[in-house]
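**Student:** Below are the sequence and a predicted model; questions follow.
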Amino acid sequence: MLKIKNSKKFKKEIKKYRHQHTVISELNKALALLIKGKELPEKYRDHNLEGSWANHRECHIKSDVLPIYFTDKETLYLERIGSHSELF
């Protein structure tokens, strides 16, 4: 099972979703799978990123709520969360 490490930006950005219970619930479901080392279901549209975000992944919690993350052997690193326009 992977440990979770949140970046400072992620901690700041996640606060805007604290009252959106469906977003938090879906994020928790996705994270539960990721920390167990499992692949996300197709509905999350999980994929690799390119360019300055190479070696990172993104999935769709809602149509425009996207966490950016990467993993190593021991840790799931949560880097950012937001809409396409906020992140890119």
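**Tutor:** Happy to help now that I have it.
**Student:** alpha carbons only for contacts and neighbour counts from here, please
**Tutor:** Noted.
**Student:** and residue 76, what helix or strand is that in?
**Tutor:** Element membership for residue 76 (DSSP states H and E) is strand 75-82.
**Student:** Distance check, the residue nearest to residue 54 when sequence neighbours are not counted against residue 24.
**Tutor:** In space, and not counting its chain neighbours, residue 54 is closest to residue 48: 7.4 Å by Cα to Cα, 6 or more residues apart in numbering. Using Cα to Cα, to the nearest Å, we find residue 48 at a distance of 22 Å from residue 24.
**Student:** dropping in the other structure now:
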Amino acid sequence: MKKFLEVAEKLAHEKPLGPKYRNRRLVGNFKGRWECHIEPGWLLVYLKTDQEIIFERTGTHSDVFK
């Protein structure tokens, strides 16, 4: 949980995530959302608006994209 909170805090304060997080904009069914790797094998999908960040999915690749 600590690693999730570290990522959430960086996103909330608009701090860049380092390359190890592999933060990227998604396409297709997830267009408009972002994905980052909290750890290898632990993904977070989120939506950024001007006023909030909505954490939509977290888990393994197969959990998130099934």
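**Tutor:** That came through fine. Just so we're clear, the structure is a prediction, and the values are computed from it rather than from any experiment.
**Student:** Tell me how the two chains score on TM-score.
**Tutor:** Here the superposed chains carry a TM-score of 0.91, computed using TM-score structural alignment, normalised by the length of structure 2; 65 aligned residues with a Cα RMSD of 0.8 Å.
**Student:** thinking again about what came up before, residue contacts, the residue nearest to residue 54 of structure 1?
**Tutor:** Contact partners of residue 48 of structure 1, counting by Cα atoms under 8 Å, 6 or more residues apart in numbering, are 54-58.
**Student:** Now do the helices in structure 2.
**Tutor:** For structure 2, the helices defined by DSSP state H cover 2-12, 61-64.
**Student:** To residue 50 of structure 2, which of those lies closest?
**Tutor:** Shortest distance between residue 50 of structure 2 and these, using Cα to Cα, is found for helix 2-12: 11.1 Å.
**Student:** In structure 1, which residues correspond to that closest one?
**Tutor:** Taking TM-score structural alignment as the measure, structure 1 aligns residues 25-35 with helix 2-12 of structure 2.
**Student:** That stretch vs structure 2, average distance?
**Tutor:** Stretch 25-35 of structure 1, aligned to structure 2 and superposed, deviates on average by 0.8 Å (mean Cα distance after the TM-score superposition for structure 1).
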